[in-house]
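Visitor: let's see this in three dimensions:
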Amino acid sequence: MNMMTTLNLRAMVTSENGEAKTTSYAVAEAFGKLHKNVIRDIEKLRCSDKFKALNFELCFENNKLQNGKPRKFYQMTKDGWMFLVMGFNGEKADAVKEQFIDAFNWMASQLTQVFQSKWARYNHIVGYRENRKQQVSCSARDMNVWKHEKHPLDDEIAQSERELQPSLPFASGV
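Guide: Alright, predicted model coming up:
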């Protein structure tokens, strides 16, 4: 497998609600199988109902080729994909499995980076908010103290200004 195949498989693994997933279409394309046969393989899997419910989601899309008749496909998790393709064999299948695993791991890494970035932003905002809250709280305490200091200071300033104001003696009757 070359690097181009790796990139194509990365495009086949998407993020759905923060989880790496792929579809039955992607499996059919990557393994060179007919989509209807991949659907058949999924529906014939002998796994528990719980596992199937957690890892295979039956979906429908409009089929433009058949007058909008819904066409079914499956969206699957990495675990569902692995369970399905374990039965696929041959040299080509083994190479595709390896590349798909790389693609799932790459998507998981991307999701982790996004999460870590959001977590870092959250921590930054929380820290900034707490710091500003402290500053404002100190300012509020300072404003409260100021309320009690302001009037006596204003009175003292006014008194000083009156005392510093030159007074001119007025001569009466001149």
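
Visitor: please count neighbours and contacts with C-alpha atoms only from this point.
Guide: Will do.

Visitor: what does stretch 37-53 rub up against?
Guide: Here stretch 37-53 makes contact (Cα atoms under 8 Å, 6 or more residues apart in numbering) with Ser24, Val27, Ala28, Phe73, Tyr74, Gly80, Leu84.

Visitor: sequence B follows; please return its structure for comparison with A:
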Amino acid sequence: MNMMANLNLRAMVTADDGEVKTTSYAVAEIFKKLHKNVIRDIEKLRCSDKFRKLNFELCFENNELQNGKPRKFYRMIKDGWMFLVMGFNGEKADLIKEQFIEAFNWMAEQLTQTFQSKWARYNLITTQYSNRKSHVSGCASSMSSWRWEKQPMENEIAQLEQELQPQLKFEDDK
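Guide: Predicted structure coming up:
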């Protein structure tokens, strides 16, 4: 257990386009496996093409050690990670799985809190905007100051509306 206290599994998960992800590199590092073996394990998984497309993203990066030859790795979401590591066994593997799940859940909570914070700001600014607009429309002397307040508030409302919209990803049904 002492060895596990030194691992920072939260650093192994990231938020990417509002989704919590990790990489085949992180799996290799945490489970003390060769990266090429993790790649092999991913590619040997017996799952449907649909599950693979939804949960594993094949990526490439420049490999400085081999004259810039592209180096393959995978990004995966929580379900893909869980499907992959279910085959890893042993007491250490079980402990790592538990901590990794906690790290995924922690990152998901951070994303939720960010969304809720933006939602609260959106509600506040739209209420202020509406109140100020009502006040100004009945008060000709305030028209001058409203000219300077209106555009920044409208810009912030538009930006928050864009950030609060769900980002739908469409995939080919082929």
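
Visitor: and the TM-score between them?
Guide: Put the two chains on top of each other and the TM-score (TM-score structural alignment, normalised by the length of the first structure) is 0.77; 140 aligned residues with a Cα RMSD of 1.5 Å.

Visitor: next step: the contacts of stretch 37-53 of the first structure restricted to strands.
Guide: Using DSSP state E, the subset of those located in strands is Phe73, Tyr74.

Visitor: could you dump the contacts of stretch 37-53 of the first structure into a markdown table with distance to Ile39 of the first structure added?
Guide: Shown next, in a markdown table, are these (distance: Cα to Cα, whole Å):
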| residue | distance to Ile39 of the first structure |
| --- | --- |
| Ser24 | 7 |
| Val27 | 10 |
| Ala28 | 9 |
| Phe73 | 7 |
| Tyr74 | 7 |
| Gly80 | 13 |
| Leu84 | 10 |
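
Visitor: quick check: of the contacts of stretch 37-53 of the first structure, which has the highest neighbour count?
Guide: Ranked by the number of neighbours (other Cα atoms under 10 Å), the contacts of stretch 37-53 of the first structure place Ser24 first, at 25 neighbours.

Visitor: any figure for the gap between it and Trp81 of the first structure?
Guide: The gap separating Ser24 of the first structure from Trp81 of the first structure is 9 Å, by Cα to Cα, to the nearest Å.

Visitor: same question, Cys59 of the first structure
Guide: Note on Cys59 of the first structure: its distance to Trp81 of the first structure, by Cα to Cα, is 16 Å.

Visitor: just how off-centre is stretch 80-88 of the first structure within its chain?
Guide: Taking Cα atoms, centre = their mean, to the nearest Å, one finds the center of stretch 80-88 of the first structure at 29 Å from the center of the full chain.

Visitor: one more: stretch 88-98 of the first structure?
Guide: In terms of Cα atoms, centre = their mean, the centre of stretch 88-98 of the first structure is found 33 Å from the chain centre.

Visitor: roughly how far apart are the closest residue to Asn55 of the second structure other than its chain neighbours and Lys50 of the second structure?
Guide: Of all residues not flanking Asn55 of the second structure in the chain, Gly80 sits nearest, at 4.7 Å (Cα to Cα, 6 or more residues apart in numbering). The gap separating Gly80 of the second structure from Lys50 of the second structure is 12 Å, by Cα to Cα.

Visitor: hmm, back to that, corresponding residue for the residue nearest to Asn55 of the second structure in the first structure?
Guide: Residue correspondence to the first structure (TM-score structural alignment): Gly80 of the second structure is matched to Gly80.

Visitor: ok, now which ones touch its match?
Guide: Gly80 of the first structure makes contacts with Phe51, Lys52, Asn55, Phe56, as judged by Cα under 8 Å, 6+ apart.

Visitor: report the buried residues of stretch 142-160 of the second structure.
Guide: Buried residues in stretch 142-160 of the second structure, counted by 16 or more other Cα atoms under 10 Å: Trp146, Ile157, Leu160.

Visitor: in helices only, show me those residues.
Guide: The helices, defined by DSSP state H, take in Trp146, Ile157, Leu160 from those.

Visitor: and which of those residues is nearest Leu9 of the second structure?
Guide: For those, the closest approach to Leu9 of the second structure (Cα to Cα) belongs to Leu160, at 31.2 Å.

Visitor: pretty sure the closest one contacts Lys118?
Guide: Yes - in this structure Leu160 of the second structure lies within contact range of Lys118 using Cα atoms under 8 Å: 6.7 Å.

Visitor: from Glu57 of the second structure, how far out is the residue nearest to Asn55 of the second structure?
Guide: Counting by Cα to Cα, the gap from Gly80 of the second structure to Glu57 of the second structure is 10 Å.
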